[in-house]
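Colleague: Need coordinates for the following:
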Amino acid sequence: MKIAFVASEAFPFAKVGGLADVLGSLPQALKTLGVEPTIFLPWYWGIQGYYVGEVEFRFEGRLEQAGLGHAEHQGVRYVLVGLGDFARDRPYGYPDDFRRFVRFALATAELLRDFEIVHAHDWQAALLPLLRNLGWFKARTVYTIHNLAYQGVWGSQDFYAWTGLPGETYYGAGLEHHGTINLMKAGIVNADAVTTVSPRYAWEITTPEGGEGLDGVLRAHQHKLRGILNGLDTQYWNPATDPYLPYPYHADDLSGKGQNRRALLAQFALEDRPTLGVVSRFAHQKGIDLIAEAMDGLMALGVNLVVLGSGEPQLERTFTWMAQHLPGRLAYVQGYNEALAHHIYAGSDGFLMPSRFEPCGLAQLIAMRYGTPPIVRAVGGLLDTVRHWETGFMFDSADAGGVLHGVREFLKHPDREAVIRQAMQQDFSWDRPAAAYLELYRSLLGH
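Modeller: Next up, the predicted model:
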């Protein structure tokens, strides 16, 4: 079975968020099941690949050429689609992102004629199911929503001049949404199957509270919507073999975890108290502001915090100021540091994730793998993966009081070592998700 995965990022070539981890692991897991995967990515600046030719596609009424590169990782083939406006130092965050990824989709669609399944991810590849239905290629299409909050929305005035698509697709193919072009809506309407990254999130996005304005569309297409929980690269995230850890450990011998804890406290001159780790983007979704609001209460409960992350400038300034005024209790490192992230997962006593919404979540899976019970809000994939008082701790309300309630639950548990051991025994590998996707592909092909 030949499957094309089309996405804006994939580990290890380009990574901004969890999408890259999925594209870095799911195809490899499917390959062990006999699938022949190929991943199509923009050829960002800095990606090393071998030039293999060009593809012609039409944009703004004229033929353009995209250079094609070839790369390989763990036996999986990557096709790099080279367009000049992707030769930048980061994948996203530019005013012309919408236009760039429309061009990427149009160029990639010319390369998909030999595949049985095209699996498109998030808004950046959401145009492909529509192009398939217009006859650009014959493969069945799967569309995966990794985060419904980012939909690929643009004013309609330029879109048809860029693409040359028939004007009747504006209403007839699901592109129109409140007077704009909405690529994610078109992906949902036109795909043969729609998936998202946890069963709970699949339900949440059909509700007005979680649907980000597309809940009605998702309810109308609920017959083809399903949630398949993401997995974790358990070879990379393994405390027994992690090269970033000074003291490896496993569930049967936790002595190394204690040594990592002491090293973490010493690194940041923290007092010997229960220590909570945070590794996160500073975004509204992640609820980092709720931690800041709860800081006085957290200090009164007698915990330390080690925080690694960046994002919203105001939150960065807030945590910088708090760390300066709470020496020995709060450490904050701005940005992202891979080695430090591993050390926080291993050396903390608990891991704090107060997300307002969480499609799946990767950090709580890593934390459990490293024997650091997550303290999470009961939403989305967090609710699907954490069992309260057994493998972690939950709270309901998205406010400072909820955060404090979760931490109190953590502190009052009589046997946190039992929670640690149960958490480390959970299977979050890609084996079951890959089997679920393979079943879905086969059903679309009538196998």
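
Colleague: going forward, measure contacts between C-alpha atoms and count neighbours the same way
Modeller: Noted.

Colleague: for the stretch 301-447 of the chain, what spans make up the helices?
Modeller: In order along the chain, the stretch 301-447 of the chain carries the following helices (DSSP state H, counting those that start in this stretch): 313-325, 338-347, 363-369, 380-385, 400-412, 416-424, 431-445.

Colleague: now the strands: where do they sit in the stretch 201-350 of the chain?
Modeller: All strands of the stretch 201-350 of the chain, identified by DSSP state E, counting those that start in this stretch, fall at 225-227, 275-282, 304-311, 330-334, 350-353.

Colleague: Remind me what the second one packs against, helices and strands.
Modeller: Helices and strands touching strand 275-282, as assessed by 3 or more CA pairs under 8 Å, 6 or more residues apart in numbering; DSSP states H and E, comprise strand 304-311, helix 338-347, strand 350-353.

Colleague: how big is the angle separating that strand from strand 304-311?
Modeller: Interaxial angle of strand 275-282 relative to strand 304-311 (axes from the mean of the first three to the mean of the last three CA atoms, to 10 degrees): 10 degrees.

Colleague: I'd like the structure of this one too, to check against the first:
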Amino acid sequence: MNNFLFVSAENDAIPDCKAGGMGDVVRDVPREIASRGDSAHVVVPSYGRLHQNGVFKAKLEFNLRGTVYVAELYEVLPKKIVKNISHYVIHHPEIKEGGIAHIYHDDPTEPFFNDFVKFMIFSTAVAQAIKIGAFGKLDIVHMHDWHSSAVLFLKTYHPAYQDLKKMRYVYSIHNLAIQGIRPFYNNYASVNHWFPEIQLDHKVLMDPRYQDCINLMAVGIRLADAVHTVSPSYKEDVMLPSRPPEFIGGEGLEKDLQNANNEGRLFGILNASNYNNIRTAEKGNLYRNTVKALFRWLQDESKKYKADFLAHTGEKIMQYVGNRPKFIVSSVARLTEQKFYFLKRSPEAFEEILKRLEKVEGIFMLLGTGNPDYEDLFRKMSYKHKNFIFTNGQSEDLIDSMYLETDLYFMPSLFEPCGISQMLAMRNGNPCLVHHTGGLKDTVAHMKTGFAFEGKTYDQQIRNMVKVFDEALNVWENDKPAWKRIKANAKKMRFTWEDSVDAYYKDLYLL
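Modeller: This next block holds a predicted model:
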């Protein structure tokens, strides 16, 4: 039996510990590993709350900032108990929750300041837990994004953690654009402040653009035994330099990724989706679930400033309760540059899409929260266009209904490491319209399982987005057999964890 440890900022196997797709992966991969008879331990920060009903397992003492820190390891109950998997959280008063999904901080003036502090404490506590054998004798340590890469820094450079060199280290990149860059010196959230005893190897640790800073994403890429991107096409993308906004690639780390590839350490393996025990929604509840979510948000103190808008959305949705529109386009995502840059940069293109929908008595439903500029844009568009329904919040019931009852799922991501939304929509037999980039290229085939646009320049991409949207509606209006075929093909597609974890065992874990 092999013994695995997953180290991550998110884990959707436990309640209230997910901001994005990484949480899904850290939930699903250990389940697939456990089904093969191997054992998996998953550890995340407690964020000051997740330990509260946990079982205390160990006191973790370690040196940071020239002083002794004491953290606590708790085992916590998952949403679903699975044999051979144990879930843990690490609690320390300085590992605080942020405003993004009660996990990450948004530090506009000093990027990564708060997150660097909490993930440094977390990673050192993890290294200490491994050292004292809290997870048993480990074979593989699998880390996710920059939040956990300091474990590699510690096992490489810290005299107290030389024992950690025995196991194999795998590093998964979920979003290369977020890199955890902080100064080496002269700041509370700097490497030297937390590890004054370590002689810093600037060449191995530095950011290629800001040479007085550590880049924790680069640390993961440079020091791991195997590096993994969450789709094959994203692997190809990140080895090329970015040319924003036309193309988002290596984001300054393309040479590191090329080196990892030349050394046989870089692998692109597609994330997967669940096809068993799916949380299902009942058909016919889309508008009811929207109204229920709106009423719930109206009672939430933190959403009082949106009360007028929530009431406006409720009024719009009521007209569809007994009178379903002919065609529904939907999107569910965090409102960020990655997901909706095209719509923010070219609102006129989005207006063309809404006008085209009007001709078929269709509506566009968007659900999400995120960047205030994007929220503001979509609220303004909602007041302006009667067939655009923007539900500015988060609701699992409503999300399930949207995936189930949409006619076309719209995913115009600027870049996409893998994407899960398109897989969830396809699982329900709903075609997707996507920007052909990263994992969307690996999952959606134009006019076969969905619709896709691309282009060499930004203007071409925008023109093609509107053109392909028009094409998709033309197929639905004028070629029902072709539409049915695309729907059936989408539903038949299978992106399984069994296949993906086979590749993990072969390429990443060498087992």
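
Colleague: would you turn the helices and strands packed on strand 275-282 of the first structure into JSON lines with distance to residue 286 of the first structure and mean neighbour count?
Modeller: Formatted as JSON lines, the entries for those read as follows, by distance: least, CA to CA, whole Å; neighbours: other CA atoms under 10 Å:
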{"stretch": "strand 304-311", "distance to residue 286 of the first structure": "11", "mean neighbour count": "22"}
{"stretch": "helix 338-347", "distance to residue 286 of the first structure": "17", "mean neighbour count": "22"}
{"stretch": "strand 350-353", "distance to residue 286 of the first structure": "7", "mean neighbour count": "28"}
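
Colleague: Compare the strands of the stretch 201-350 of the first structure and report which one is nearest to residue 156 of the first structure.
Modeller: Nearest to residue 156 of the first structure, of all the strands of the stretch 201-350 of the first structure, is strand 225-227, at 27.2 Å by CA to CA.

Colleague: Identify all contacting residues around the closest one.
Modeller: 193-202, 218 (CA atoms under 8 Å, 6 or more residues apart in numbering).

Colleague: which part of the second structure lines up with that strand?
Modeller: With TM-score structural alignment applied, strand 225-227 of the first structure matches the range 266-268 in the second structure.

Colleague: quick one: the matching stretch to the first structure mean distance?
Modeller: On superposition with the first structure, the mean distance recorded for stretch 266-268 of the second structure (mean CA distance after the TM-score superposition for the first structure) is 0.5 Å.

Colleague: For residue 122 of the first structure, grab the count of nearby residues.
Modeller: Residues near residue 122 of the first structure, counting by other CA atoms under 10 Å, number 24.

Colleague: Distance check, residue 440 of the first structure against residue 91 of the first structure.
Modeller: 30 Å (CA to CA, to the nearest Å).

Colleague: what sits against the aligned residue in the first structure for residue 408 of the second structure?
Modeller: Alignment note (TM-score structural alignment): residue 408 of the second structure maps to residue 350 of the first structure. Residue 350 of the first structure makes contact with 274-277, 372-375, 410, according to CA under 8 Å, 6+ apart.

Colleague: Also residue 387 of the second structure?
Modeller: Residue 387 of the second structure is in contact with 354, 358, 362-364, counting by CA under 8 Å, 6+ apart.

Colleague: at 6 Å instead, please
Modeller: For residue 387 of the second structure, the contacting residues are residue 363, by CA atoms under 6 Å, 6 or more residues apart in numbering.

Colleague: And the one 5 residues further on, by the same measure?
Modeller: Contact partners of residue 392 of the second structure, counting by CA under 6 Å, 6+ apart, are 367-369.

Colleague: Pick the most buried one from the helices of the stretch 301-447 of the first structure.
Modeller: helix 363-369 (a mean of 26; mean count of other CA atoms under 10 Å).

Colleague: By how much does that helix deviate from the second structure on average?
Modeller: Between helix 363-369 of the first structure and the aligned residues of the second structure, the post-superposition mean distance stands at 0.5 Å (mean CA distance after the TM-score superposition for the first structure).

Colleague: Show me what residue 170 of the first structure lines up with in the second structure.
Modeller: For residue 170 of the first structure, the aligned residue in the second structure is residue 202 (criterion: TM-score structural alignment).

Colleague: returning to what we had before: ok, which of the helices of the stretch 301-447 of the first structure comes nearest residue 262 of the first structure?
Modeller: Closest to residue 262 of the first structure of the helices of the stretch 301-447 of the first structure, according to CA to CA: helix 338-347, at 7.4 Å.

Colleague: Now do the closest one: which elements does it pack against?
Modeller: Counting contacts by 3 or more CA pairs under 6 Å, 6 or more residues apart in numbering; DSSP states H and E, helix 338-347 of the first structure is packed against helix 255-267.

Colleague: what is the orientation angle of the helix it packs on with strand 330-334?
Modeller: Compare the direction of helix 255-267 of the first structure with that of strand 330-334 by the same axes, to 10 degrees and you get 80 degrees.

Colleague: who touches residue 214 of the second structure in this structure?
Modeller: Listed by CA under 6 Å, 6+ apart, the contact partners of residue 214 of the second structure are 181-182, 184, 205-207.

Colleague: same question, residue 218 of the second structure
Modeller: By CA under 6 Å, 6+ apart, no residues touch residue 218 of the second structure.

Colleague: Tell me the counterpart of it in the first structure.
Modeller: In the superposition onto the first structure, residue 218 of the second structure corresponds to residue 185 when matched by TM-score structural alignment.

Colleague: I'd say residue 175 of the first structure and residue 186 touch.
Modeller: Yes - with contact defined as CA atoms under 6 Å, residue 175 of the first structure reaches residue 186; the gap is 4.9 Å.

Colleague: quick one on the thing from earlier: nearest to residue 235 of the first structure, of the contacts of strand 225-227 of the first structure?
Modeller: Sorting these by distance to residue 235 of the first structure puts residue 197 at the head of the list, at 20.7 Å, by CA to CA.

Colleague: distance of residue 218 of the second structure from residue 179 of the second structure?
Modeller: Here residue 218 of the second structure is placed at a distance of 8 Å from residue 179 of the second structure (CA to CA).
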